[in-house]
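*Asks:* got a structure for you, letters missing:
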């Protein structure tokens, strides 16, 4: 009976259902659903096509197919050292590309599991994620966005034009159109690139806050690592920043970044990539940053980068590149280790020298700005100098030149961060305080060059590029003092004089325009009357004998000799030139001394070997220019002369560290200007020539005394420290050794006990007189 009733019930239900279908309103509903369904099926592709092609200009433009297939990205240009280390970048947006092989598998896995775990399964759009997103919105419990890595890449690569009429209707239409464009571009990206390429492009295009664009710069900025060296918690920090770089910046918002990092690592656990124990251990670890925002004031070779920038800008303009955005790789001759050693040597010595400088001037109760004519302090030095500053000019524009407000504002104290040898310090300074403070600092320049190749290996343009922008290697010129004397003696040697020629230490009286000139020695006398060889005279830096030599060989011949060796600055052909009275740059001096070591061949300093475009194609090669500047025998005799400064018992370079001189041939020349404002040292070895200058930014900044400021005390210690560091590093390849000898032999003996010269017929001829008929180069 119960079975029969159940059957009847089922039959009735079917009848009722059939009757319901016949009702008109139900049929309309079904018809409407089918129409909407068919419209969606047919209309959605038409809609996507319309957006992609900006039909009737309603949706805004789209990148071309060519642009999608070949996405462009603003890339910083990178300066690379001879040993493959990045010296810095030129950029508007600090971005540098990496390849997929340069990404650690750990970083890639963390990105995929955290951001798009079905990345390898979809074709740019993850439709399974959309129901989750919608449900999250409805329940106010969002579990993340629905954008895939490919969609996020599309958004990073292209500025999506949304200036069409429909986009202006409101936020929702604008959002829908933007998403549609992302879908279309994502589809094209998936068609044209592999998954690995998409991941690489994505990580290269993210802005990670703190002026870090792309994964490479981000890893360097936050952890001082490369992308292939991150550990799991560091990778989680970087991946967490992908969603919101500012909010999850570990430097600015450490707690936010920590929470986000742990969320990312939980996803790794949730997907089975790490164990629960590993997750529990890692989540309690702090974020250990090595944070440093990259700019032109940080890193090594800052002055070199700044000087080189202007030259590169000219080259790029000529060849159609943008230094800031073309992603060039500029390979240089600078060795990163030698550069670091040079900067360390400078800092070690200059910090100590500055203390002594300040102490001695304080003991004299005087300021270091000195009038060369009177020897007294320059009155109103700071008041006159402030008038050349932008601060003063802006105040005059605001208040008027005669307004008391200008003086008042110049002395208003305000918070500022200043340089000190103990590190940056915060203080309250007025503009006048700042000027007074910074004008007391000694500056320096140092350059090391390989004499055989012309390659510059180290370049130190000052003590701190952030606070002192002026480059003292190539930009600045100063009187070289006694470091110019080798050009006088070189002229004499070329004329046939022997290094063994003996002269008396008596200052000559030389006729000059308008009177006579008679130089004093550094001790203030006109000579002791002692007899010595010209090698000894140069080694001891005796002015009187140098003056005798320029009187013999004539100033114009000295100028000619110096020009052939690479001195390009104007030289005044006067007798006082022998004491280094014409300004030259350190850059010129190092190149000129290299001509001695290179046995008479001048080689123009060079610092760029090649330039590559962003794809690694070599677009320029550079080779140094060379020329024969003097005979190789003359050059070697000058090496012998310069060695005297180190080996002579009274030589001004005698005080070099003993370890430097063991099993090593060294030549050196100190220099100090007359009023003790510049100290120089030029040091030569068989494979490295290095020059050092020390002084104030202003010529009127003087050392407390000539003895204190002489090159052997102010500049030579930097060379000593630098070379010591270089020799200790056996991997650099610039070890000790001996100078090359002329292949043709010598035309005179360098044994001063004999003092002979070989004549053309091989007979021995004793002589002190020059041979002016020698060939010129």
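*Replies:* Yep, that arrived. Note that this is a predicted model, so its numbers are computed, not measured.
*Asks:* drop to CA atoms for contacts and neighbour counts, all remaining ones
*Replies:* Will do.
*Asks:* what's around residue 581, how many residues?
*Replies:* 20 (other Cα atoms under 10 Å).
*Asks:* if I look at it, how far off is residue 28?
*Replies:* Counting by Cα to Cα, to the nearest Å, the separation of residue 581 from residue 28 is 105 Å.
*Asks:* one more: residue 437?
*Replies:* Distance from residue 437 to residue 28, by Cα to Cα: 89 Å.
*Asks:* do residue 669 as well
*Replies:* Per Cα to Cα, residue 669 is found 105 Å from residue 28.
*Asks:* the more surrounded of the two?
*Replies:* A direct count of neighbours by other Cα under 10 Å for residue 669 and residue 28 places residue 669 higher, at 31 against 11.
*Asks:* can you map out the helices along the stretch 651-777 of the chain?
*Replies:* 658-661, 706-709, 711-714, 716-728 (DSSP state H, counting those that start in this stretch).
*Asks:* relative to the whole chain's centre, how far out is the longest one?
*Replies:* Right, helix 716-728. Relative to its chain's centre, helix 716-728 lies at 22 Å (Cα atoms, centre = their mean, to the nearest Å).
*Asks:* next: stretch 506-522.
*Replies:* How far stretch 506-522 lies from its chain's middle: 47 Å, per Cα atoms, centre = their mean.
*Asks:* buried stuff in it?
*Replies:* 506-508, 510, 517-522 (16 or more other Cα atoms under 10 Å).
*Asks:* name the surrounding residues that touch stretch 717-736.
*Replies:* 337-338, 341-342, 344-346, 349, 656-657, 659-660, 663-665, 681, 683, 685-688, 690-692 (Cα atoms under 8 Å, 6 or more residues apart in numbering).
*Asks:* could you list which of those belong to strands?
*Replies:* Mapping these onto strands (DSSP state E) picks out 681, 683, 690-692.
*Asks:* tell me where the stretch 51-200 of the chain has helices.
*Replies:* 65-69, 105-115, 129-139, 149-157, 171-192, 195-205.
*Asks:* put this next to the previous one:
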């Protein structure tokens, strides 16, 4: 021994060895003592709290969305299928049940094979508990020796975790925190995202695939690299066979199966009902700001794992979205073809005005750039994703090019509610939330056109006007309103001697008569009636109100129309029924807001419902019967605004009230012709296709087979008259009055 020590290289080897051991010991002790940051105490580890996603559920408890910083949904151990656990242990830590957090046997194997023998197949020596420590507390950059310091930290934390938690609890914590592809945390979120099912329902192939992605979440992302993921899944299955969790035949059989995804993204911009989810998020922000935890802290929408129960029917929503896409994609083609090369989205005045409203233009303007510099900047081309009904494309376009593209696109809004409560069942705020954030249900106010006429007629009947009151189609000039002369569209426009009763006039949406009815009952009474029906917008006191010049929010309009099938009581559409914390305790609950007082009498309601059924059976909405073959009990009203800027349809059934709008976001651009832009052509088909799909699905029978109540004998008697009549000889001889000195006010 003395002779060996006399050899210089041996003495140096021993010194270096002791120095290395000493260095490692010093670093370890330093980490243990908290020199590189405080380590979590036993108490802190005993109450591990991680940010949890808030879940958004539909009316039947189906997950439709989440709000999160980290997409995480925690599970209990009993929710984890055994084959999922087996796949993890076989692949990541086969000695999991034998070590105390740090597997010294595996580390020794790695040291000998990897470092000494150069065998890279020896594995990494990490354990599930070490990975959990990393998942829970992350890693920091210490400039020098970061990997060593982090490894020591994780080993100390892993041992403390093993002292506190059982193996089952460690597995539960691991599965709830481990990162999966697409910024997804926890097995439950990953299972729902990639296979659209809870983790407890994962089969062997799906479980093995998700475990396989842990090796490299980007490289093995099944959404982007399905074949690669399937190959990695097969490795996991072979590992399960190697360690006797599967027989060879079982592993081979499972490997022969194709991996099938059922991807459902909860990304805020895509997926089911994105406009609805964003609307709920805004509402939740206000609600949670007014609530306190028992600790006095406010709730955090993105971290506290809340569960928000909503009124949305996800199955119905899917049908509504499909109907909208079917119709709008077709209507868009017709819209563009109708204009040809002289389309308004190429008009310099319209384009220049739109350019000046762009955020980028305003930003450059504030920076002091000249007009030419701004336009030059906006003309720079770059690769940009553009919305197309045939499939989104990436093109080399400028900001101005992108603007022109968006100017030609039609947009839409659609809301369907339970008229007895106001519960929102479907909600479409636009054609695609990724490209168009503006919500046409909650944010937009558009002229409502002829959909306002039922409010005029409701006020008239409530004021005592009988349904068989006749009015001439003749045009009248109102001299105290700049000689305004409302006219009708259609062949009967100039037939001044033809008279319609109220039912025919409304079902045919006759403009001249609507204004005369407004004049007869008085503007003030019509406005008061609309207010009773839930219209909060200040309405213009002018005769054109009868033709729907007022700009009203789609939500308000829907809630007002609900009164016709809700005992004359309007409702306020609502989306949230209750919010619970992660333990299931109710934080706050909401009830429908229904006015106690009727907005009008039962008689008026029954008359109006009969008249609006005539709109569908023989009026402006007859294509519901003739073209779409709908046999349901339906009342409705079409609407078209001046210059064909807006198309509307209101569909009323006993258990569902639906309002659809179609138009261009730019108010300067309308449809080329009334034939294309009228509500019966632009908006009604969305409702029609929607109801065709509802009719084909028996789960909606309670809605589609519901029937209106039979009106009273008094109502039927008062409606029993000829739909039209012509003036007698003397009236035709002396003619109709075509001038009014002033518009009557009452």
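*Replies:* Yep, that arrived. Please read all numbers here as calculations on a predicted model, not as lab measurements.
*Asks:* looking at the helices of the stretch 651-777 of structure 1, which is buried most?
*Replies:* Sort those by mean neighbour count, taking mean count of other Cα atoms under 10 Å, and helix 711-714 sits at the top with a mean of 25.
*Asks:* ok, average deviation of that one from structure 2?
*Replies:* Compared with structure 2 after fitting, helix 711-714 of structure 1 deviates on average by 0.7 Å (mean Cα distance after the TM-score superposition for structure 1).
*Asks:* which bit of structure 2 covers that helix?
*Replies:* Mapped onto structure 2 using TM-score structural alignment, helix 711-714 of structure 1 covers residues 679-682.
*Asks:* same check on stretch 76-94 of structure 1?
*Replies:* The aligned range for stretch 76-94 of structure 1 is 53-71, by TM-score structural alignment.
*Asks:* for that stretch, measure first residue to last.
*Replies:* Termini of stretch 53-71 of structure 2 sit 6 Å apart (Cα to Cα).
*Asks:* could you do stretch 65-74 of structure 1 as well?
*Replies:* 19 Å.
*Asks:* neighbours around residue 368 of structure 2, how many?
*Replies:* 11.
*Asks:* what secondary structure does it sit in?
*Replies:* Of the three states, residue 368 of structure 2 takes coil under DSSP: H, G, I helix; E, B strand; the rest coil.
*Asks:* mind listing which of the buried residues of stretch 506-522 of structure 1 are in strands?
*Replies:* Judged by DSSP E, the subset of those located in strands is 510, 517.
*Asks:* ok, which pair from the buried residues of stretch 506-522 of structure 1 is furthest apart?
*Replies:* 510 and 522 (18.4 Å; Cα to Cα).
*Asks:* give me the contact list for stretch 282-289 of structure 2.
*Replies:* 298-301.
*Asks:* ok now do the residue positioned nearest the centre of structure 2, which residues does it touch?
*Replies:* Centre of structure 2 computed as the mean C-alpha position; nearest residue by Cα atoms, centre = their mean is residue 274, 1.8 Å away. Counting by Cα under 8 Å, 6+ apart, residue 274 of structure 2 touches 268, 433.
*Asks:* could you find the counterpart of it in structure 1?
*Replies:* Match for residue 274 of structure 2 (TM-score structural alignment): residue 302.
*Asks:* distance-wise, check that match relative to residue 326 of structure 1.
*Replies:* Taking Cα to Cα, one finds residue 302 of structure 1 at 21 Å from residue 326 of structure 1.
*Asks:* quick one: residues contacting the aligned residue in structure 2 for residue 178 of structure 1.
*Replies:* Matched by TM-score structural alignment, residue 178 of structure 1 corresponds to residue 153 in structure 2. By Cα under 8 Å, 6+ apart, residue 153 of structure 2 lies in contact with 31-32, 39.
*Asks:* who wins for most neighbours among the residues you listed?
*Replies:* Counting neighbours by other Cα under 10 Å, residue 31 comes out on top of these with 20 neighbours.
*Asks:* quick check: it vs residue 436 of structure 2, distance?
*Replies:* 51 Å.
*Asks:* and if you look at residue 347 of structure 2?
*Replies:* 22 Å.
*Asks:* among those two, which residue is more densely surrounded?
*Replies:* Taking neighbours as other Cα under 10 Å, residue 347 of structure 2 and residue 436 compare with residue 436 leading, 16 against 11.
*Asks:* that one matches what in structure 1?
*Replies:* Checking TM-score structural alignment: residue 436 of structure 2 goes with residue 468.
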